[in-house]
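K.L.:
I'd like to go over a predicted model; first the sequence, then the structure.
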Amino acid sequence: MGIRVVEVRPGFARAELPPEPNTNHFGVTYAGSLFSVAEMLGGLLALATFDLDGELAGFVPLVKESTIRFRRPALGVVRAEASLSDDEVARVRESALAVGKGEFVLEATLTDAGGEVVASTTGTYQVRRLG
């Protein structure tokens, strides 16, 4: 897939998907490749946002559900990005500490090289204690 992580910081993640090897027989980006780059943002964002090596040691990010809406064929490099507000981060953290899991909904936008929206996703994720 060749996904390139462009920027990850607390509350934000951005990645890019190159056209090759992700182009289908119609000459546009595979639907599954678009879904994959969007879904992985939830894990990247959680790893950068929540203190999984300290305060939330033993917690992992998991995806519970994800949907995608394809808006137009994707040509060229596709950029995917998603963010969580500081208030939402605080709420998830507090829930994780209180009950062993914190759930959040993450919306991602995928744009083509021209800045046109080609797809959008909504995913439900958890940061939860394993074991």
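P.N.:
It's in.

K.L.:
every contact and neighbour count from this point should use C-alpha atoms.
P.N.:
Noted.

K.L.:
which positions within the longest helix anywhere in the chain qualify as buried?
P.N.:
If you go by DSSP state H, the chain has its longest helix at helix 31-49. Under the neighbour-count criterion of 16 or more other Cα atoms under 10 Å, helix 31-49 has 31, 33-35, 37-47, 49 buried.

K.L.:
again with stretch 63-78
P.N.:
With burial defined by 16+ other Cα under 10 Å, the residues of stretch 63-78 counted as buried are Val63, Ser66, Ile68, Phe70, Ala74, Leu75, Gly76, Val77, Val78.

K.L.:
and the fifth one, what is it in contact with?
P.N.:
Spelled out, that is Ala74. Contacts here follow Cα atoms under 8 Å, 6 or more residues apart in numbering; on that basis Ala74 touches Val28, Thr29, Thr111, Asp112, Val118.

K.L.:
dropping in the other structure now:
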Amino acid sequence: MRHDPEWLRRLLNLYPPYLGAGVRVRYIAPDFRRVTVEMPLRWYNRNYVGTHFGGSLYSMVDLFYMLMLIHILGPEYVVWDQAAEIVFRRPGRGPVRAVFTLTDAQIEAIRRETASGRPYRPRFTVQITDPAGNVVAEVVKVLYVRRREVTDQSCGTY
């Protein structure tokens, strides 16, 4: 897995579902603790009433907390998306943005909670906002995180 945030940003901007929805990854921090994603309102991501299609709003925030933790925690951890909830607060009538951040405290809590080998299911909330800062939608993501089991090289089992 390549750990260059700029390379990953460019790759994600070529990802077909993001191209189709108009999603643009604008920034990935060198330490993967902050990501900024934007999406303009275009004819191909509007719904029947002319506002952002809810599926496009959700897709713009779907993978980022998982992706950030995969890079921060490294190969010693299993990280999966497990559940999500989206609440639409107001119609998206123009460009929208989501900013993902992970703090030292959140990362330390994950390491502490998974130290025994048991899975941990942290919850993260991200807001999708318009240019005025109004919340268009709020998404709660639940991830599944656990330390990988140590491989016994002598017998090939976990």
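P.N.:
Cool, the structure landed. These numbers were taken from a predicted model, which means no experiment stands behind them.

K.L.:
superposing both, give me the TM-score.
P.N.:
The TM-score (TM-score structural alignment, normalised by the length of the first structure) is 0.80; 126 aligned residues with a Cα RMSD of 2.2 Å.

K.L.:
hang on, the earlier thing: can I get the buried residues of stretch 63-78 of the first structure in a markdown table with distance to Leu84 of the first structure?
P.N.:
Shown next, in a markdown table, are the buried residues of stretch 63-78 of the first structure (distance: Cα to Cα, whole Å):
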| residue | distance to Leu84 of the first structure |
| --- | --- |
| Val63 | 15 |
| Ser66 | 16 |
| Ile68 | 18 |
| Phe70 | 22 |
| Ala74 | 25 |
| Leu75 | 27 |
| Gly76 | 27 |
| Val77 | 24 |
| Val78 | 21 |
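
K.L.:
checking the aligned partner of Glu88 of the first structure in the second structure next. Helix, strand or coil?
P.N.:
Aligned by TM-score structural alignment, Glu88 of the first structure pairs with Gln106 of the second structure. State at Gln106 of the second structure, reduced to three classes by DSSP: H, G, I helix; E, B strand; the rest coil: helix.

K.L.:
separation between Gln106 of the second structure and Gly117 of the second structure?
P.N.:
Distance of Gln106 of the second structure to Gly117 of the second structure, computed by Cα to Cα, to the nearest Å: 18 Å.

K.L.:
same deal with Asn13 of the second structure?
P.N.:
Distance of Asn13 of the second structure to Gly117 of the second structure, given as Cα to Cα: 35 Å.

K.L.:
Ile28 of the second structure now?
P.N.:
29 Å.

K.L.:
quick one: which of the two has more around it?
P.N.:
Each of Ile28 of the second structure and Gly117 has its neighbours counted (other Cα atoms under 10 Å); Ile28 has more, 21 against 14.

K.L.:
the alignment partner in the second structure of Glu116 of the first structure - how many residues pack around it?
P.N.:
Here Glu116 of the first structure is matched to Asn134 in the second structure, going by TM-score structural alignment. When neighbours are defined as other Cα under 10 Å, Asn134 of the second structure has 14 of them.
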